[in-house]
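# Take a look and give me a structure for this.
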Amino acid sequence: MTLTATSFDWVRQLVHRESAIVLQPGKEYLVEARLLPMAQQRGLSGVSELVESVRSRPDAATTRRIVEALTTNETSWFRDGDPFTALTGTVLPQLVAARRPDERLQIWSAACSSGQEAYTVAMLLSDALPNAATRVSITATDLSRQMVERTRAGRFSQLEVNRGLPASMLVRHFTRAGNEWEIAPALRRMITASECNLAAPLPRMGPFDVVYLRNVLIYFDLPTKQAILGRVRQLMRPDGWLFLGAAETTLGVDENWERVVLGRGSAYRPRKGA
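Have a look, this model is predicted:
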């Protein structure tokens, strides 16, 4: 049974209402692919039948699973490279020089997915700072409860560690745990993972020295992008650094940010007085 237009519209509205993510027409294939396993688990003929069953008998747990299934959890170690090179080459030296030795550096990995970004940062800072375990605090958040739990666990399959993780770092920071690899406890203790909907009022966090908000804004409409950038700025230090995805920018969206070129990439800093 193919996905009907009515079912697709219902899913679009649900996802936008719960997460502000915009599913454009033409994304029917994505809805089919992400929700078909859920329909099959229930012995249903297809996604439209799943949608109709939820519409007729509303179920908070199932609607949450639908929304989480349609939030993109694509990630890898050192994804895109440049934002991590900039962290250790430019950002970290400036922050260390500007902060007291006893002052904790706070970093936020927003939309952390299963934790690769947050643990990439933890490994880099552990290697760069002798006292990173006590000097650095990393907050990892995601809309998906499942992704938050995976981040807390710090366990990854062989396939996952093969996606961008240098062998030297695997040996140095991971141990075997059955068929999986487990991140070192010291690095796991650097990270606090929790659920967070970026499109809703944010919890009290920070203030952050560095925010990784990468490959997230592309899924929102302009007003939502502006609202998210405004809320994120309120949680940052005046001299903090914001990293976006390679296809994302604050230009033409929120002029309260200053773009700074860092090597082959760029970052954004709050404008003074913003």
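# use CA for all of it now, contacts and neighbours both
Fine.
# now the helices: where do they sit in the stretch 1-150 of the chain?
With helices called from DSSP state H, counting those that start in this stretch, the stretch 1-150 of the chain shows them at 5-19, 28-41, 47-56, 60-69, 82-86, 92-98, 116-128, 132-135, 145-153.
# next one: stretch 188-198 to chain centre, how far?
The chain centre lies 10 Å from the centre of stretch 188-198; the measure is C-alpha atoms, centre = their mean, to the nearest Å.
# what's the answer for stretch 244-257, then?
On C-alpha atoms, centre = their mean, the centre of stretch 244-257 falls 17 Å from that of its chain.
# Of all the residues in it, which ones are buried?
For stretch 244-257, a neighbour-count test (16 or more other C-alpha atoms under 10 Å) marks L244, G245, T249, T250, D254, N256, W257 as buried.
# Before we compare anything, build this one as well:
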Amino acid sequence: MIAAGDYEFLQQFLKQRSGLNLSQEKQYLIESRLTPVARKAGLANVEELIAGLRAAPTGAVADAVVEAMTTNESSFFRDKTPFEAFISFMVPSLIDRRGSRLIRVWCAAASTGQEPYSLAMILKENAHLLPGVTVEILATDIAAHVLDRAREGIYSAFEVQRGLPIQYLLKYFEQKGDQWQIRPEIRAMVQFRQFNLLQSFAGLGTFDIIFCRNVLIYFDIPTKADVLSRMAKVLAPDGYLVLGAAETVMGISDAFRSASGRPGVYIPNRMAEAAE
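A predicted model of the protein is given here:
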């Protein structure tokens, strides 16, 4: 176990760099996740790694520490309900209200890409219901190495067995030895970009739908409130925010309220107030 002072430094470093709220009971993660980073940097142990961070809190090694400590858990069609709401409710509602033929979607903290690719596949599957409609999908994550994997779209047999319908596997993937790669036409539907949620959203443009699932749970309440406030500013007034099943805006942000009858789906308060 690392010294208390080193752990406190690491907590502050991660919070400032990524928003990650590393609690005391997470100390067991330090050795397992940071030892490989230390070895790759030519250092003897985690203690030397942290000493190096104190001296140089930016740069390639610092980036590697952040990437190692952030959780990159994802699966295809995770929790199913948001994807059903996306194609049966959110996209059609936006088209009906506006007559708009362009819809922009942001998948924040997209990890290795299963979420945005799930959206792309379901759009492809239902293209006949959306004639002339273009959906742009931007997928972002703080970790460069997971985005490299996402762009390649190559997954293990275990990964494609987690939530992916067999008909989608056969239709939208090509087998590469003992792995599976998403077909080029699906990969082309998603743009991947490295991005830190603590940064300004100004350069991203505006969105009609934002998926930000299972990431706010790693932030403290002030950071959650800040991220939600800034997301409200880049979300269209009649757009939708999708959070994870265990997440809520209640007691954190008054920028959104729940979309009636749609678990995990939120609408900007200004939209809700205009409808009343």
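# farthest pair in the buried residues of stretch 244-257 of the first structure?
Maximum pairwise distance among those (C-alpha to C-alpha): 18.1 Å, between G245 and N256.
# Let me see the contact set for the residue nearest the centre of the second structure.
By C-alpha atoms, centre = their mean, the second structure has its centre lying nearest to A109, at 2.0 Å. A109 of the second structure is in contact with A139, T140, D141, I142, C212, R213, V215, counting by C-alpha atoms under 8 Å, 6 or more residues apart in numbering.
# Superpose on the second structure and give me the mean offset of the longest strand anywhere in the first structure.
Determined from DSSP state E, the single longest strand within the first structure is strand 236-244. Strand 236-244 of the first structure differs from its equivalent in the second structure by a mean of 0.8 Å after superposition (mean C-alpha distance after the TM-score superposition for the first structure).
# The nearest residue to F8 of the first structure once chain neighbours are set aside and S7 of the first structure, how far apart?
Nearest residue to F8 of the first structure, sequence neighbours excluded (C-alpha to C-alpha, 6 or more residues apart in numbering): E28, at 6.6 Å. Noted for E28 of the first structure: a distance of 10 Å to S7 of the first structure, by C-alpha to C-alpha, to the nearest Å.
# shared neighbours, the two?
Common neighbours of E28 of the first structure and S7 (C-alpha under 8 Å, 6+ apart) do not exist.
# which secondary structure element contains T223 of the second structure?
helix 221-234 (DSSP states H and E).
# which residues are in contact with that helix?
Contacts for helix 221-234 of the second structure (C-alpha under 8 Å, 6+ apart): 19, 197-198, 201-202, 205-207, 216, 252-253, 255-256, 268.
# If any of the residues you listed are buried, give me the ChimeraX selection for them.
Only the buried entries of the contacts of helix 221-234 of the second structure go into this ChimeraX selection, using 16+ other C-alpha under 10 Å:
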select :19,197,198,201,206,207,216,252,253,255,256,268
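# contacting residues for S100 of the second structure?
S100 of the second structure neighbours (C-alpha under 8 Å, 6+ apart): L94, V133.
# Also A139 of the second structure?
W106, C107, A108, A109, A110, G113, P116, V190, Q191, F192, R193.
# Recalculate using a threshold of 7 Å.
Residues in contact with A139 of the second structure (C-alpha atoms under 7 Å, 6 or more residues apart in numbering) are W106, C107, A108, A110, P116, V190, Q191, F192, R193.
# now swap in L34 of the second structure and tell me
V46, V65, A68.
# Would you mind finding the most buried of the helices of the stretch 1-150 of the first structure?
The highest mean neighbour count among these, using mean count of other C-alpha atoms under 10 Å, belongs to helix 116-128: a mean of 21.
# In the second structure, which residue range corresponds to that helix?
Counting by TM-score structural alignment, helix 116-128 of the first structure falls onto residues 114-126 of the second structure.
# What separation is there between Q194 of the second structure and M69 of the second structure?
16 Å.
# quick one on the thing from earlier: C-terminal to the longest strand of the first structure, what's the next element?
strand 257-262.
# Other residues contacting that next one?
So strand 257-262 of the first structure is contacted by A86, T250, S266, A267, Y268, R269, P270, R271 (C-alpha under 7 Å, 6+ apart).
# Kindly reformat these as CSV containing secondary structure.
CSV is the format used below for those (DSSP: H, G, I helix; E, B strand; the rest coil):
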residue, secondary structure
A86, helix
T250, coil
S266, strand
A267, strand
Y268, strand
R269, strand
P270, strand
R271, coil
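# which two in the residues you listed are spaced the farthest apart?
Between all members of the contacts of strand 257-262 of the first structure, the farthest pair (by C-alpha to C-alpha) comes out as A86 and R271, at 19.7 Å.
# circling back to that earlier point, reformat the contacts of L34 of the second structure as a markdown table; add distance to G153 of the second structure.
What follows is the contacts of L34 of the second structure, written out as a markdown table (distance: C-alpha to C-alpha, whole Å):
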| residue | distance to G153 of the second structure |
| --- | --- |
| V46 | 32 |
| V65 | 24 |
| A68 | 21 |
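# Out of those residues, the closest to L147 of the second structure would be?
Nearest to L147 of the second structure among the contacts of L34 of the second structure, with distances taken as C-alpha to C-alpha, is A68, at 13.6 Å.
# neighbouring contacts of the match of helix 116-128 of the first structure?
Residues outside stretch 114-126 of the second structure that contact it (C-alpha under 7 Å, 6+ apart): S74, S75, F76, F77, F83, C107, I137, A139, I186, M189, V190.
# corresponding residue for the first one in the first structure?
With TM-score structural alignment as the criterion, S74 of the second structure lines up with T75 in the first structure.
# Thanks again, I'm all set now.
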